[in-house]
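Asker: need a structure here:
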Amino acid sequence: MLDVRELTTLTDYFVICEGASERQINAINDGILEDMKEKHNIQ
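Answerer: Model prediction:
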């Protein structure tokens, strides 16, 4: 995760990751969204 708050107003963070299959990519996505909802009160 890259903190880009000082570089752009478009976003605060940029996440770079990879998965070997669609199932892995979906699991990564779900994990990130769940974490963001819990830690940052994002709906």
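
Asker: from here on, contacts and neighbour counts on C-alpha atoms
Answerer: Will do.

Asker: how long is stretch 2-21 end to end?
Answerer: 24 Å (C-alpha to C-alpha, to the nearest Å).

Asker: can you pull out the strands in this protein?
Answerer: With DSSP state E, the ranges of strands along the chain come out as 2-3, 13-14.

Asker: next up, for comparison:
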Amino acid sequence: MSVNDFQLLINCLFLLFRFRESGIHIYLFKTKNFKLKES
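Answerer: A predicted model of the protein is given here:
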């Protein structure tokens, strides 16, 4: 495994983590808005 492959793996994991984190934020934001509209 070369350094380049390792760098690529780190980038992929970082992107996945960022995507998951933002996905959770969007989900929470949407459910919060939905609850506000309901009341």
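
Asker: quick TM-score on the pair, please.
Answerer: Here the TM-score for the pair of chains, by TM-score structural alignment, normalised by the length of structure 2, is 0.52; 22 aligned residues with a C-alpha RMSD of 0.7 Å.

Asker: coming back round to it: now the strands of structure 1 in JSON lines, with distance to Ile25 of structure 1 and mean neighbour count?
Answerer: Shown next, in JSON lines, are the strands of structure 1 (distance: least, C-alpha to C-alpha, whole Å; neighbours: other C-alpha atoms under 10 Å):
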{"stretch": "strand 2-3", "distance to Ile25 of structure 1": "19", "mean neighbour count": "10"}
{"stretch": "strand 13-14", "distance to Ile25 of structure 1": "16", "mean neighbour count": "11"}
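
Asker: how about the ones you listed in JSON lines, adding distance to Leu33 of structure 1?
Answerer: JSON lines is the format used below for the strands of structure 1 (distance: least, C-alpha to C-alpha, whole Å):
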{"stretch": "strand 2-3", "distance to Leu33 of structure 1": "16"}
{"stretch": "strand 13-14", "distance to Leu33 of structure 1": "13"}
